[in-house]
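>>> sharing a sequence plus its predicted fold:
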Amino acid sequence: METLLSFIVVFGLLVFIHEWGHLVFAKRAGILCREFAIGFGPKIFSFERNETIYTIRLLPLGGYVRMAGEDPETIQIKPGYDIGLVLNNEDKVEKIIINNKSKHPEARVVQVEQIDLEHALEIVAYDEHDEKVTYSVDEKAKLIQDEIATQIAPWHRQFGSKTVGQRSLAIFAGPLMNFVLAFVLFTLFALFQGLPVDEARIGQITDEGVAKEAGLMEGDVVLSIDSSPVDSWIDMTAVIQQNPNEPIDFEINRNGEALVIEVTPAERENPQGEAEGFIGIMQPSEFSLFGSIVFGAQETWFFTTMIFDVLSLILTGDFSIDYVAGPVGIYNYTGEAAALGIFVLMRWAAALSVNLGIINLLPIPAMDGGRLVFLGLEAVRGKPIDPQKEGMVHFVGFALLFLLVIVVTWNDINRLFM
């Protein structure tokens, strides 16, 4: 249960901040955002605010912001249709009743001759006296079909009406916010945990370590080990690791008092399979607001370059599917991070956020990077790519991505049972 909750919180945060970036910059450009969704599939929860419906959906596999004009409008009104019109105080149409007109006795029932809900915002229709009347439509009017209201999208509120720069920023803002989130999480980690200091000084001592049994205390400054001076944390730990099960003398300074304490490092196996000593101490740390900000930037840059190093293996032919984790693998690693504490989970979430930002910026169809490529081509050509052709490319890209997810997930499952 802890793993599940941790996964939902971490993944939900990453998706939320990504889609929130799209939403904020799309709205700043004046684009009507119909829905802000976390997850896919059936709705679990929803509410409406400032023209946008916010939903949580059943399948936690991502999210989306549905902007007006990106997809064909699902409600179409043609000449000859009988519709109901509800006018506001300015005699502009504020509701257009498509069906179930009997439930809206306040509506005027008319027969459509011409309708333009994108540019002119007018409806030319015949009223009950068979007279032709022209109605002005409010730009925030709503279409009511099966008692479900959908706000109309005049051309100036649609995605396609905005400049290439505005559309590009709305798309780029999603991955950008993932990098911002990573920077914030890394900075908070350093603020709460402190910054590691390369000093020959005892940091936090674990309860089960031999250092506590021997009498070492947090804050002790190590002057030498076995009469050999040590000047840094790296020097000190190197001596400890080289002497498993061998007693060594620590000459320390404790609040101005010189002491010599004998410690026998316990033995453990390092990642290379070799025996090494350890005594159960943590590296000393210090707290600094400026240092934490620098640490946040450095860690974000480190993980960015590391991910690009892995992706570069595709060009050299050294890339392996084992370098990639799907939903199952991420779920498993999130559980392991959560078991090690909130701060380890925080760093894991930050690393995942960088990963999500980079993957979304790759020039892959159906991803943000693929959409930016088409916007770049539009800027060069001076006109947009045929929407049907672009849609087909994104559809094929999405299908291939879905296939990749299946392969990676199968590989994740196999690794769990190896």
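That came in fine, so what should we check first?
>>> contacts, neighbours, all on C-alpha from now
OK.
>>> isn't Ile364 up against Ala399?
No. Using C-alpha atoms under 8 Å, Ile364 is not in contact with Ala399; the gap is 11.7 Å.
>>> please say which of those two ends up with more neighbours.
Ile364 (19 against 14; other C-alpha atoms under 10 Å).
>>> dump the residue contacts of the closest residue to that one other than its chain neighbours.
Take Ile364 and drop its neighbours on the chain: the residue closest to it by C-alpha to C-alpha, 6 or more residues apart in numbering is Gly370, 4.6 Å away. Contact partners of Gly370, counting by C-alpha atoms under 8 Å, 6 or more residues apart in numbering, are 361-364, 394.
>>> please redo it, this time with the cut-off set to 10 Å
Contacts for Gly370 (C-alpha atoms under 10 Å, 6 or more residues apart in numbering) come out as 360-364, 376, 390, 393-394, 397.
>>> can I get the residues you listed in JSON lines including distance to Asp235?
JSON lines is the format used below for the contacts of Gly370 (distance: C-alpha to C-alpha, whole Å):
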{"residue": "Asn360", "distance to Asp235": "42"}
{"residue": "Leu361", "distance to Asp235": "42"}
{"residue": "Leu362", "distance to Asp235": "42"}
{"residue": "Pro363", "distance to Asp235": "46"}
{"residue": "Ile364", "distance to Asp235": "47"}
{"residue": "Gly376", "distance to Asp235": "53"}
{"residue": "Glu390", "distance to Asp235": "59"}
{"residue": "Val393", "distance to Asp235": "56"}
{"residue": "His394", "distance to Asp235": "55"}
{"residue": "Gly397", "distance to Asp235": "52"}
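>>> use this one as the comparison:
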Amino acid sequence: MEQVLWSIGGFIVALGLVVTFHEFGHFWVARRCGVKVLTFSIGFGKPLYKWRGKDGTDYQIAAVPLGGYVRMLDHEVDAVESEHQVSESFRAKSVGQRFAIVLAGPLANFVFAIAALWIMLMIGMPAVKPIIGAITPDSIAERAGVPSGAQIVAVDQRRVQDWQDVNLALVRRIGDAQTVLTVRNRDGIEEQITLPLGQWQFDPDRDSTIASLGMDVFRPAISNEIAFISDASPAANSDLQVGDKIVAINGTQSGNWEQIRSFIAAHPDQLVTVTVLRNGREQQIPVQLGDNDGVGFLGIVPYQEAYPDEYRFTLQYGPIAALQGGVERTWQLMGLTMSMLKKLVTGDVSVSNLSGPVGIAQGAGAHASYGLVYFLSFMALISVSLGILNLLPIPMLDGGHLLFYLVEWVRGKPVPEHIQELSFRAGLLILMTLLVITLFNDIGRLFA
């Protein structure tokens, strides 16, 4: 229930801020071009709170927090009483001014992303160096010769600092023939390794880009010693104690924690005998395992070694360097989004990878629960995605309007009304189809 509340709250805050900034872009440039703005609305539907500003604009927060709009004066639709009012109409402005007003929304999204990342980098984000852990046998990484324990320092000649950088760089390579990793071994020697991606099977619902290539993120060793026992768990209802070291289950020796975890998961609701080492002596303790949707559980947490200090760092900069970093990361996100859209069109990426409102809400909730810096990073990604989406030349979106204005500029007169009307209907059909696909994908992931 708590995660659901985080998802709903994070979704409303993230989308509200991103959409508000988008609409403010339209609003700000419209006012600079002398257009009278009638309504500035955050959300759709019935207004929950409304007031009129000194500029004559009605500002409101509406009931459905799934978007927003700026309604400008249109002398061909709204009642006007003078030539001055006609001159304040959006439709009365030059094609260049109308183009600038519409373009300002997506551009505002990119500015918002830069600002969010700028704040994030000034606050500082805890990060770890991309040190490679275990390599999966017969995987792409093993066949390419990726060494365990090495640090990834660049992907396709682009320097990376942490695993987030690596992940974004690899996502961009989905559908490509290969990618090149630059790794530094423990002796400080760098080498370039080419990963062939022709057989790369990446399912974002199942594992990460890194794991799907056969690489594991380095993690400190986990012992078999019990560090924590959950209340009202199978372990709590048995004689197990914190500090016990598990050496066997049902008489089978357990060499590492992964063996223990796998055995427990495969035996839900079964009575097992856990052999532990306590005060130098072995004891056999019967435990009735729990059942969590067909997966066995015991309710314990093992001790884990501390993460090496030399692998950890804080990604933090001063105001100028953080601004530069924000611009660079926003540009990377724009390139990644454009690359994914291109691959969706060419078929290199399946539409099953698209996420809709439910997926965005889950992402917002997860990042919000991690902390402010992670939430800022997530909002930057959503803002860039919204900006790019709105620039697509699809009628009903800003990009569709921009296309009409370009045609009007070339022809010297507006696109005929009946063609615009047909185009808007086609655009609505496209958008509704995309919405259905993304919702279907989201629901499929929820029940997968």
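Looks like it arrived, so ask away. Worth saying up front: this structure is predicted, and the values here are computed from it rather than measured.
>>> surely Leu352 of the first structure meets Phe183?
No. Under the criterion of C-alpha atoms under 10 Å, Leu352 of the first structure is not in contact with Phe183, lying 11.8 Å apart.
>>> which of the two has more neighbours?
More neighbours surround Phe183 than the other of Leu352 of the first structure and Phe183, with 25 against 21 (other C-alpha under 10 Å).
>>> per the alignment, the more buried one corresponds to what in the second structure?
Taking TM-score structural alignment, Phe183 of the first structure has Ile114 as its aligned residue in the second structure.
>>> which strand or helix spans its match?
Element membership of Ile114 of the second structure [criterion: DSSP states H and E] is helix 95-123.
>>> got the buried residues for that helix?
By 16 or more other C-alpha atoms under 10 Å, the buried positions in helix 95-123 of the second structure come out as 95, 97-123.
>>> residues in the first structure aligned with stretch 60-70 of the second structure?
Taking TM-score structural alignment, stretch 60-70 of the second structure hits residues 55-65 over in the first structure.
>>> who's in contact with that stretch?
7-8, 11-12, 14-16, 18-23, 26, 33-48, 52-54, 327.
>>> kindly write the ChimeraX command that selects the buried subset of these.
Those of those that count as buried under 16+ other C-alpha under 10 Å are selected in ChimeraX with:
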select :7,11,12,14,15,16,18,19,20,21,22,23,26,33,34,35,36,37,38,39,40,52,53,54,327
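>>> so which of the contacts of stretch 55-65 of the first structure are in strands?
33-48, 52-54 (DSSP state E).
>>> chain neighbours aside, what residue packs nearest to Ala169 of the second structure?
In space, Ala169 of the second structure is closest to Val155, 6.5 Å off (C-alpha to C-alpha, 6+ apart).
>>> please pull up the equivalent of the one you found in the first structure.
Counting by TM-score structural alignment, Val155 of the second structure has no partner.
>>> thought Val155 of the second structure was touching Leu181?
Yes. If you go by C-alpha under 10 Å, Val155 of the second structure and Leu181 touch, sitting 4.8 Å apart.
>>> give me the common contacts of these two.
With C-alpha under 10 Å, 6+ apart as the test, Val155 of the second structure and Leu181 both reach 166, 170, 192-194.
>>> out of those residues, who's the most crowded?
Val166 (21 neighbours).
>>> what about the helix or strand that contains that residue, distance to the chain center?
Assessed by DSSP H and E, Val166 of the second structure sits inside helix 163-171. Centre-to-centre, helix 163-171 of the second structure and its host chain are 12 Å apart (C-alpha atoms, centre = their mean, to the nearest Å).
>>> what's that helix in contact with?
With contact meaning C-alpha under 10 Å, 6+ apart, helix 163-171 of the second structure is reached by 127-132, 152-156, 158-160, 179-181, 202, 204, 208-210, 213, 217, 329, 332-333, 336, 339-340.
>>> so which of these belong to strands?
Among the contacts of helix 163-171 of the second structure, the members found in strands (DSSP E) are 127-128, 132, 152-155, 158-159, 179-181, 217.
>>> give me the buried entries from those.
Of these, these count as buried by 16+ other C-alpha under 10 Å: 127-128, 132, 152-155, 179-181, 217.
>>> the residues you listed into JSON lines, with extra columns for distance to Phe447 of the second structure?
JSON lines is the format used below for these (distance: C-alpha to C-alpha, whole Å):
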{"residue": "Ala127", "distance to Phe447 of the second structure": "32"}
{"residue": "Val128", "distance to Phe447 of the second structure": "33"}
{"residue": "Ile132", "distance to Phe447 of the second structure": "32"}
{"residue": "Ile152", "distance to Phe447 of the second structure": "35"}
{"residue": "Val153", "distance to Phe447 of the second structure": "38"}
{"residue": "Ala154", "distance to Phe447 of the second structure": "37"}
{"residue": "Val155", "distance to Phe447 of the second structure": "35"}
{"residue": "Thr179", "distance to Phe447 of the second structure": "33"}
{"residue": "Val180", "distance to Phe447 of the second structure": "36"}
{"residue": "Leu181", "distance to Phe447 of the second structure": "36"}
{"residue": "Val217", "distance to Phe447 of the second structure": "27"}
